[in-house]
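> the sequence and its predicted three-dimensional model are supplied below.
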Amino acid sequence: MTKFALAIHGGCGVMAKLDLSEAEWIAARRDLGRALKAGYAVLKRGGNAIDAVQAAVVVMEDSPHFNAGHGAALNENAIHELDASIMDGKTLAAGAICASRRIRNPVLAARAVLEHGDMVMLAGPAADRFAEARGLAVEEQAYFTTERRKQSLAAMKAHVAAGTQLAASESEKHGTVGAVALDQHGHLAAATSTGGYNNKPDGRIGDSPVIGAGTYARDGVCAVSGTGKGEFFIRHVVGHEVAARMAYLGEDVRTASAKVIIEDMKPHNIGAGLVAVDADGTVAAPYNTDGMFRGWVTEEGDFYVASHSEVMALTGD
């Protein structure tokens, strides 16, 4: 039996501290803790890494505080289009859905695609029909909408009208949730889910459902889930790049992750972050913005969550 580990993120570019009330910050950190505990419960009883990351992401999809599922971003037409993926490092099996408008928990649909086995990705109405046919919960668009997302969409449209979109805060632009895990059997897995970025073009697909970009897992190397401007994560194939640096250059997970997020993304002047875990249970969580919602738990049951530079220890109860 090997050690086990779990790390999650709720998106980089978290809001300036004054943008939310203390009660809202507490609620967001509470939901990070709930996500960690859901995934940890799977790992502690000897469950699989892929089940752990799925459990953690479902909690964040159900929370209004993150850009996935309930609380997802709105596109240019004020429509939610949801993306998600999941990958099993043991077999390299993967599943993804993109541009869904109705799936309550996109990560569950991605898992169903993985288990179906005939494809890796399903898009748009076909993804919605696939999920519904397999008994997954579907919702009307109103379920996903929160007042904060409406405000963010209005803010981004105002930036576009004024030609100041480059000055928009990271929180006005995008966000993602994700999880990575190592289980007691030595297997790795990763999952990512998002609503994309606020005011995104109709039909735009980011990196979150793209295997090797926003999500990647390979046993013996690492599992990665990213957050940031997806177009650049796709171009740099970020998840696979971290794994490749480890496998071919011999870099450790923290060095490889920091190289990609801090150095490779720097010329593009875009917000980026990720969580990763290696085959020994070492966790990395680099980001180049003011903050990143993130958390991790050790096999001893020590829970930690953070939004900015401060890290808060939680009880394992």
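Okay, I see it.
> going forward, measure contacts and count neighbours with C-alpha atoms only.
Will do.
> residue contacts, Leu185?
Check again: residue 185 is His, not Leu. For His185, the contacting residues are 1-2, 46, 48, taking C-alpha atoms under 8 Å, 6 or more residues apart in numbering as the criterion.
> how about a cut-off of 7 Å?
With contacts taken as C-alpha atoms under 7 Å, 6 or more residues apart in numbering, His185 has the following neighbours: 1-2.
> how about Ala52?
39-40, 42-43, 181.
> want to throw those into TSV with secondary structure and neighbour count?
Listed next are the contacts of Ala52 as TSV, based on DSSP: H, G, I helix; E, B strand; the rest coil; neighbours: other C-alpha atoms under 10 Å:
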residue	secondary structure	neighbour count
Gly39	helix	31
Tyr40	helix	31
Val42	helix	20
Leu43	helix	26
Ala181	strand	41
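> in a markdown table: the residues you listed, plus distance to Gly117.
Output for the contacts of Ala52, formatted as a markdown table (distance: C-alpha to C-alpha, whole Å):
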| residue | distance to Gly117 |
| --- | --- |
| Gly39 | 24 |
| Tyr40 | 27 |
| Val42 | 24 |
| Leu43 | 25 |
| Ala181 | 22 |
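> all strands of the stretch 1-150 of the chain, in order?
Using DSSP state E, counting those that start in this stretch, the strands found in the stretch 1-150 of the chain span residues 5-12, 82-88, 94-100, 121-123.
> and the strands in the stretch 201-317 of the chain?
Applying DSSP E, counting those that start in this stretch to the stretch 201-317 of the chain gives strands spanning 215-218, 222-228, 272-278, 283-284, 292-297, 303-306, 311-314.
> please identify the most buried of the ones you listed.
Using mean count of other C-alpha atoms under 10 Å, the stretch among the strands of the stretch 201-317 of the chain with the largest mean neighbour count is strand 222-228, at a mean of 34.
> what does that one rub up against?
Where contact means C-alpha under 7 Å, 6+ apart, the residues beyond strand 222-228 that reach it are 11-12, 174-176, 178-180, 188-192, 214-217, 239, 243, 271-279.
> one more to weigh against that first structure:
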Amino acid sequence: MHLNELNLPTTAHGRVNHGPTLVIHGGVGTILRTSFPREEQEQYLEALRTSLRDGFRILESGGTAIDAVEAAVRYMEDSPFFNAGKGAVYTIGGNIELEASIMDGSNHRASACTLLHHIRNPITLARTMLTTKPPVPHVFLGGAQAEAFARDKELEFVEQGYFYTEKRWKQHIEGLEYPPSNSESKGTVYGKSVPRDHDPNPMGTVGAVAVDREGNIATATSTGGRNNKWDGRIGDTPLIGSGTWAENATCGVSGTGNGEFFIRYAVCHDVASRMRYLGESVQEAAATVVEGLRKVEGEGGVVAVDRYGEVAMPFNSPGMYRGYIRADMEPQVFIFGDD
């Protein structure tokens, strides 16, 4: 069925406006059907559905995009299935270090936090930085000062043991024997290569992008980083323009993958720039940028949405946990490239 047959509202330029829309990702990497039991697949898919429902419930009731993306990401931070919050990966020193960012496309305001060890929900810390009164005079806080701010705002603190999952600890131990498989990292720590079908260094960043009834766009992204990253390493997730971007005039974008490439190529901002300067659609812009990553051996993907609710979810790896939802539809969730 052609979209116009659904009697959706259109803009003055004849574009279909899908209305409030939410799109999420739960990480990208070597995710293969052959080594992924169906019952485990369904657990991940149901977690994605729940995240979408949590966020879209807000949009459906007339709430803001910024509220919706916080809610969707917060659920994934609390889920042991994703590399953010409860299910985060470990640093090479055996620690959990979390980071997150959020951006409001209606006014270009953004907040980010990193090097967190005890904050249960980093995305809520980022959101609190964005909306607290009096306003925080900085976009980016890290480490002890970020946690001091969180304590002052009475956000929830947890011990490091809260974040433990058996799966992530096993990946940490395996990763001490096998360094990251990406060519960017070979030989930097232990000098060993890793088979392509055995990647103990998953890239499980979570993210959400939404557009609300007013046409305002927001993006939220959260992660535990890359398995066995150096302690103190900061990735693309809290860097505005690299792992997170939102502006009403073009789109919102959240990235997942090898953060070093996302930083160097300003991936999320680049998607919006292609729309702004080349007039590309959100699907064209996102696909081109992700394909550009492939050419420099950068693994990853993005989810994006424009002000009309058009969705893009390209990636260049075997799989990416992802999904989207609009009014009068069930959550659409996917894992593999041929889904």
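Everything's here; your move. In this text the structure is predicted, and so the values were computed from the model without any measurement.
> out of the strands of the stretch 201-317 of the first structure, which gets nearest to Arg254 of the first structure?
Comparison of those against Arg254 of the first structure by C-alpha to C-alpha identifies strand 283-284 as nearest, at 5.1 Å.
> one step back: nearest to Glu299 of the first structure, out of the strands of the stretch 1-150 of the first structure?
Short answer: strand 5-12, nearest of the strands of the stretch 1-150 of the first structure by C-alpha to C-alpha, at 6.0 Å.
> identify the residues contacting Ala191 of the first structure.
When contacts are taken as C-alpha under 7 Å, 6+ apart, Ala191 of the first structure is in contact with 53-54, 85-87, 178-180, 215, 225.
> if we use 6 Å, what do you get?
When the contact criterion is C-alpha atoms under 6 Å, 6 or more residues apart in numbering, the partners of Ala191 of the first structure are 53, 85-86, 178-179.
> and Asp270 of the second structure, what pairs with it in the first structure?
With TM-score structural alignment as the criterion, the equivalent of Asp270 of the second structure in the first structure is Glu241.
> cool, Glu40 of the second structure as well?
With the correspondence set by TM-score structural alignment, Glu40 of the second structure lines up against Glu24 in the first structure.
> now do its match against Leu18 of the first structure, distance only.
With distances taken as C-alpha to C-alpha, to the nearest Å, Glu24 of the first structure is found 11 Å from Leu18 of the first structure.
> which one's more surrounded, the two?
Glu24 (12 against 7; other C-alpha atoms under 10 Å).
> average gap between stretch 39-58 of the second structure and the first structure?
Compared with the first structure after fitting, stretch 39-58 of the second structure deviates on average by 0.9 Å (mean C-alpha distance after the TM-score superposition for the first structure).
> ok, residues contacting that stretch?
Residues beyond stretch 39-58 of the second structure that count as contacts (C-alpha under 6 Å, 6+ apart) turn out to be 68, 71-72, 75, 331.
> what's the answer for stretch 161-170 of the first structure, then?
The set of residues that contact stretch 161-170 of the first structure without belonging to it, under C-alpha under 6 Å, 6+ apart, is 13, 159.
> now do the same end-to-end measure for that stretch.
The distance separating the two terminal residues of stretch 161-170 of the first structure, taken as C-alpha to C-alpha, comes to 18 Å.
> list the buried residues for it?
Neighbour-count burial for stretch 161-170 of the first structure, counted by 16 or more other C-alpha atoms under 10 Å, picks out 165, 169-170.
> can you count the residues close to Asn77 of the first structure?
By other C-alpha under 10 Å, the residues close to Asn77 of the first structure number 11.
> do the same with Ser257 of the first structure
Neighbours of Ser257 of the first structure under the rule other C-alpha under 10 Å: 28.
> that one maps to what in the second structure?
With TM-score structural alignment as the criterion, Ser257 of the first structure lines up with Ala286 in the second structure.
> ok, now which ones touch its match?
Val271.
> check the gap between the aligned partner of Gly89 of the first structure in the second structure and Glu42 of the second structure for me.
When the second structure is aligned by TM-score structural alignment, the residue opposite Gly89 of the first structure is Gly105. In this view, Gly105 of the second structure and Glu42 of the second structure are 33 Å apart by C-alpha to C-alpha.
> the two - which one has more neighbours?
When neighbours are counted by other C-alpha under 10 Å, Gly105 of the second structure and Glu42 differ, and Gly105 comes out ahead with 26 against 12.
> wait, the more buried one sits on Asn248?
Yes: with contacts counted by C-alpha atoms under 6 Å, Gly105 of the second structure reaches Asn248, the gap being 5.0 Å.
> find residues that contact each of the two.
If you check Gly105 of the second structure and Asn248 against C-alpha under 6 Å, 6+ apart, the residues they both contact are Ile217.
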